[in-house]
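Participant: no letters, just coordinates:
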């Protein structure tokens, strides 16, 4: 049985992670995003079970007590968590799984699942990051200022990741992300499973 690969993708808010991951999943087969649980409010255009599982604080804490999360963290005033069962089921089906989590979550996952690969997406500059946050039109200046401070904290942890991708040109950043996943699908370990019939015929 071919087991999928787990990818951790992190970035400061406004770096373009969500848009890149959405296009990445659309362009590559056998790749899925693990839907996290969160206590934050649903934003316009989001759907329960698709973007997040939106749950109450009480429900989230009950899952914590049951040790149902691979990782969980508090970001701003909200809780986020990755359910272990969802991830394991997808990996066993041979799917590559993406976790969109912050550096704290990445640290937890790396300890539990050291074979996972981590990617950090950087903005091309502080100015571009600020402009992207303002262009969203979702937050006031006070929240944007807090997101900018948190971005510095996130970026300080870049050296804990396996890959660094700069999202200056969207198409280029997308190509680089695809390259990471495709290259890892060609490792000997995974190809021995996929190419077993071919290798048998070539060596007979």
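Facilitator: Nice, I can see it. This is a predicted model, so every value here is computed, not measured.
Participant: all contacts plus neighbour counts: C-alpha atoms, from now on.
Facilitator: Fine.
Participant: tell me how far residue 15 lies from residue 131.
Facilitator: Residue 15 sits 10 Å away from residue 131, going by C-alpha to C-alpha, to the nearest Å.
Participant: quick one: contacts of stretch 182-198?
Facilitator: Outside stretch 182-198, the residues within contact range by C-alpha atoms under 8 Å, 6 or more residues apart in numbering are 1-2.
Participant: try it again with 10 Å
Facilitator: 1-5, 28, 96, 117, 176, 178-179, 199, 202 (C-alpha atoms under 10 Å, 6 or more residues apart in numbering).
Participant: which among those count as buried?
Facilitator: Using 16 or more other C-alpha atoms under 10 Å as the burial test, those include 4-5, 96, 117, 176, 178 as buried.
Participant: and here's the other structure:
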């Protein structure tokens, strides 16, 4: 049987929903899973390292990559660009490796159009109050920016129907277990990996 291609797992949801935390824990528990590092023009936050959390680039360089079609997807969010370098993702999937992307909703919808066989999962907070509390605790943004993010989050929740799955991030261990279950189920789908019994008719 030919080796099947890897899965493209897309995680997105409102800012502050905990996508990054879930992604990190999932990668810790599933070491064979490859994390696709996104590119952004926003400033790095305390503790973030270029090339590990994001590729931090200037606006002009990002726009040049858009023009050269070197991004699998890209979006502009809160006045900053976000995108996914194309080559590394496509190479890993073709080699049979599972790749996980943690991206904004605009980018996820772009990928869904060109790669509908991806696994699209929407991460949501337990409530808007919890979301507000999480964003405030970051301490990295002004109140004006925080309010803009909360208003955007309300709009983004309307896109949940575009996804295959939704996971409420209330308790991280529980949410991670749900994500692992989704991946296991997707690998068992007949359309992804048709199986032929040899030697006997069934």
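Facilitator: Sure, I can see it. From a predicted model like this one, the values you see are computed outputs, not experimental measurements.
Participant: inside strands: which ones of the contacts of stretch 182-198 of structure 1?
Facilitator: Among the contacts of stretch 182-198 of structure 1, the members falling in strands (DSSP state E) are 96, 117.
Participant: from the contacts of stretch 182-198 of structure 1, which is closest to residue 75 of structure 1?
Facilitator: Relative to residue 75 of structure 1, the closest of those is residue 117; by C-alpha to C-alpha it sits at 22.3 Å.
Participant: can you list the contacts of stretch 182-198 of structure 1 in a markdown table and add distance to residue 125 of structure 1?
Facilitator: What follows is the contacts of stretch 182-198 of structure 1, written out as a markdown table (distance: C-alpha to C-alpha, whole Å):
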| residue | distance to residue 125 of structure 1 |
| --- | --- |
| 1 | 44 |
| 2 | 40 |
| 3 | 38 |
| 4 | 34 |
| 5 | 31 |
| 28 | 29 |
| 96 | 31 |
| 117 | 25 |
| 176 | 19 |
| 178 | 23 |
| 179 | 23 |
| 199 | 48 |
| 202 | 51 |
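Participant: so stretch 151-169 of structure 2 aligns onto which residues of structure 1?
Facilitator: The aligned range for stretch 151-169 of structure 2 in structure 1 is 149-167, by TM-score structural alignment.
Participant: map residue 189 of structure 2 onto structure 1.
Facilitator: Here residue 189 of structure 2 is matched to residue 187 in structure 1, going by TM-score structural alignment.
Participant: when residue 15 and residue 131 of structure 1 are compared, which one has more neighbours?
Facilitator: The neighbour comparison of residue 15 of structure 1 against residue 131 (other C-alpha atoms under 10 Å) goes to residue 15, with 26 against 12.
Participant: thinking again about what came up before, can I get the buried ones among the contacts of stretch 182-198 of structure 1 in a markdown table with distance to residue 38 of structure 1?
Facilitator: Listed next are those as a markdown table, based on distance: C-alpha to C-alpha, whole Å:
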| residue | distance to residue 38 of structure 1 |
| --- | --- |
| 4 | 25 |
| 5 | 24 |
| 96 | 22 |
| 117 | 23 |
| 176 | 29 |
| 178 | 28 |
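Participant: what does stretch 59-77 of structure 2 contact?
Facilitator: For stretch 59-77 of structure 2, contacts defined as C-alpha under 10 Å, 6+ apart pick out 38-42, 56-57, 80-90, 103-112, 114-115, 149, 152.
Participant: structure 2: strands as residue ranges?
Facilitator: Along structure 2, counting by DSSP E, strands occupy 8-12, 34-35, 39-40, 55-56, 71-77, 80-85, 99-102, 119-124, 165-168.
Participant: how about the ones you listed in a markdown table, adding distance to residue 26 of structure 2?
Facilitator: Below are those laid out as a markdown table (distance: least, C-alpha to C-alpha, whole Å):
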| stretch | distance to residue 26 of structure 2 |
| --- | --- |
| strand 8-12 | 11 |
| strand 34-35 | 10 |
| strand 39-40 | 21 |
| strand 55-56 | 21 |
| strand 71-77 | 23 |
| strand 80-85 | 20 |
| strand 99-102 | 10 |
| strand 119-124 | 13 |
| strand 165-168 | 14 |
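Participant: quick one, which of these is nearest to residue 140 of structure 2?
Facilitator: Residue 140 of structure 2 lies closest, by C-alpha to C-alpha, to one member of these: strand 80-85, at 15.4 Å.
Participant: post-alignment, the closest one versus structure 1, mean distance?
Facilitator: Its aligned residues in structure 1 lie a mean 0.9 Å from strand 80-85 of structure 2 after superposition (mean C-alpha distance after the TM-score superposition for structure 1).
Participant: starting at the chain centroid, how far to the match of stretch 151-169 of structure 2?
Facilitator: 13 Å (C-alpha atoms, centre = their mean, to the nearest Å).
Participant: go on, stretch 19-36 of structure 2?
Facilitator: How far stretch 19-36 of structure 2 lies from its chain's middle: 10 Å, per C-alpha atoms, centre = their mean.
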